[in-house]
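Q: Show me the folded form of this:
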Amino acid sequence: MTRCLATLSIFVALVGCSTPSPINTQYADQTVVIIHGLSKSERNMNTVKQGVMAAGFSACMVDYSSVWATFEDVLESVDQQVDQCAKETKHLHFVGHSLGGLLSRAYLDDPDNQATKQKLGRVVMIGTPNHGSPLADKHANRWYAGIVGEVPRSLTSDDQGFSQQLPTPDYSLGIIAGTSHYIVTNHLFNGPNDGLVSVESTQLANMTDFIELDVGHMAMPHDEQVIHQVIHFLLNGEFEH
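A: Take a look at the predicted model:
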């Protein structure tokens, strides 16, 4: 019972656009859209925002409610905010943590957003379950799964999972995977993982670059080495290996 409750709390953790105001203005005409993960808020990505602004980019935070929400509501909210972020910038980059990476993919795949996609520069995904998560598989059909809404249940690795509905990205994409697992969830994985997402699940066939870091899933948006690699990819189109 204790293990069940612990893994449920971590499962929930898996899954407004602010005015850009960069610390320096070297890349002020390039806006980085920053999207948080499941059950979090834009505050969870403040360290990422500070990092990209210190590097000279403009930053635009996307906020959405993912618990007790429909996926349609989430996608609509993200679309509206990204559209606003894109209005007054020449180049647009994306940085998404966990579910935020999938929402970046969904936005860029939408035919209605192709004009905005013409401004696209680079995309970084941090701990994103691009092929679902066994943690979602374990809890998706339990009686309590519906309590938190349909979004967490969509992160399964089967054919019904949200990630399986998205096409393979066709843009410059850097993927960061964590390898610091959690004791209460490690038994669900067959290989390296960050506690919520396996290293294998983060990867996509045509990713531009990939790097593994010894960080846990929930710590990734606040980790110094993660932020360093995000900035390095945005500036150079590759990670620092």
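Q: contacts, neighbours, all on C-alpha from now
A: Will do.
Q: and the spatially closest residue to residue 199 that is not a sequence neighbour, what is it in contact with?
A: Distance criterion CA to CA, 6 or more residues apart in numbering; nearest residue to residue 199, sequence neighbours excluded, is residue 193 at 5.2 Å. Residue 193 sits next to 177, 178, 179, 180, 181, 186, 199 when contact means CA atoms under 8 Å, 6 or more residues apart in numbering.
Q: May I ask you to confirm that the first one belongs to a strand?
A: It stands for residue 177. Yes: counting by DSSP: H, G, I helix; E, B strand; the rest coil, residue 177 is found in a strand.
Q: distance of the residue nearest to residue 199 from residue 180?
A: Counting by CA to CA, to the nearest Å, the separation of residue 193 from residue 180 is 7 Å.
Q: for residue 236, same thing?
A: 26 Å.
Q: Ok, residue 51 next?
A: Distance, residue 51 to residue 180, using CA to CA: 22 Å.
Q: for the strand ranked longest in the chain, the distance to its chain's centre please.
A: Of all the segments of type strand in the chain, defined by DSSP state E, the longest one is strand 27-35. Relative to its parent chain, strand 27-35 has a centroid offset of 16 Å by CA atoms, centre = their mean, to the nearest Å.
Q: and for comparison, fold this next one:
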Amino acid sequence: MDTFHLKTDEKVHLIGHSTGGLVIRKLIANSKYVHKIGRCVLIASPNKGSRLANIAGNIKPYVEIYKTLKSLRYESVAKLNHNDETDIEMAAIAGNHNNLLLGKLIGGVNDGRVEVESVYLPHLKDFMILPYGHKDIHHQPETARWVDAFLRTGKFQ
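A: Below is the predicted model:
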């Protein structure tokens, strides 16, 4: 599909969890339809890369099994440039409930998979931290309420 069937003034809002947020950023960087994208919310997305992916990426069998690890490493994510000249309003939600052994391995404040500092980007319109882990933050009613608020108003309220 290479066309959007939207009215002239309609825009699509996008929400992505984890790698899904990176897919949104890639779309924004490379799409000829960027003018049709309204607001975006990135949930627990490793926007600056993943320390865990960098660690696991040094273990060859892991890279063979988990092919997406390469795309989550610092140097790969650094290539996803956001075009600040767009009208897209973007926000991010990070989690800080580290209940996994992997979270202990990566250190810092994290959600068990992604560090809070990696979720934050300077050009975000809004940013918040919720008390959830990586595998459940996107299933929480509270997260859905904050996403809805941002998509409606352009800020977390």
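Q: quick revisit: show me which of residue 236 and residue 180 of structure 1 is the more surrounded one.
A: Between residue 236 of structure 1 and residue 180, counted using other CA atoms under 10 Å, residue 180 has the larger neighbour count: 18 against 10.
Q: Give the equivalent position in structure 2 for the more buried one.
A: With TM-score structural alignment defining the correspondence, residue 180 of structure 1 maps onto residue 97 in structure 2.
Q: for residue 119 of structure 1, same thing?
A: Correspondence of residue 119 of structure 1 to structure 2, assessed by TM-score structural alignment: residue 36.
Q: for that match, what are its contacts?
A: Residues in contact with residue 36 of structure 2 (CA under 8 Å, 6+ apart) are 10, 11, 12.
Q: counterpart of the last one in structure 1?
A: When structure 1 is aligned by TM-score structural alignment, residue 12 of structure 2 is paired with residue 92.
Q: repeat for residue 46 of structure 2
A: By TM-score structural alignment, residue 46 of structure 2 lines up with residue 129.
Q: and the gap between its match and residue 119 of structure 1?
A: 25 Å.
Q: residues contacting residue 188 of structure 1?
A: Listed by CA under 8 Å, 6+ apart, the contact set of residue 188 of structure 1 reads 134, 135.
Q: State the distance from the match of residue 12 of structure 2 to residue 156 of structure 1.
A: Where residue 156 of structure 1 is concerned, residue 92 of structure 1 sits at a distance of 29 Å (CA to CA).
Q: What's residue 145 of structure 1 aligned with over in structure 2?
A: In structure 2, residue 145 of structure 1 lands on residue 62 (TM-score structural alignment).
Q: can I assume its match sits in a helix?
A: Yes: the assignment for residue 62 of structure 2 (three-state DSSP) places it in a helix.
Q: Helices along structure 1, start to end?
A: 2-14, 46-54, 71-86, 99-109, 114-117, 134-139, 150-153, 199-202, 224-236 (DSSP state H).
Q: The closest residue to residue 52 of structure 1 other than its chain neighbours: how many residues sit nearby?
A: Leaving out its chain neighbours, the residue that sits closest to residue 52 of structure 1 by CA to CA, 6+ apart is residue 231, at 6.3 Å. By the measure other CA under 10 Å, the count of residues near residue 231 of structure 1 is 23.
Q: Nearest residue to the middle of structure 2?
A: By CA atoms, centre = their mean, structure 2 has its centre lying nearest to residue 45, at 2.7 Å.
Q: OK, contacts around the nearest residue to it once chain neighbours are set aside?
A: Leaving out its chain neighbours, the residue that sits closest to residue 45 of structure 2 by CA to CA, 6+ apart is residue 18, at 3.8 Å. If a contact means CA under 8 Å, 6+ apart, then residue 18 of structure 2 has 42, 43, 44, 45, 46 as its contacts.
Q: Double-check the third one against residue 92; I have them as touching.
A: Yes: the pair residue 44 of structure 2 / residue 92 is scored as a contact, 7.4 Å apart, by CA atoms under 8 Å.
Q: joint contacts of the two?
A: Contacts common to residue 44 of structure 2 and residue 92, judged by CA under 8 Å, 6+ apart, are residue 119.
Q: Those two: which has the busier surroundings?
A: Set side by side, residue 44 of structure 2 and residue 92 show more neighbours around residue 44, with 34 against 27, by other CA under 10 Å.
Q: Contacts only, for the more buried one.
A: Contacts of residue 44 of structure 2 (CA under 8 Å, 6+ apart): 17-18, 21, 92-95, 111, 114, 116, 119, 134, 137.
Q: so where is the longest strand of structure 1 in structure 2?
A: Per TM-score structural alignment, strand 27-35 of structure 1 has no counterpart in structure 2.
Q: Flag every buried residue along that strand.
A: By neighbour count on 16 or more other CA atoms under 10 Å, the buried set for strand 27-35 of structure 1 is 27, 28, 30, 31, 32, 33, 34, 35.
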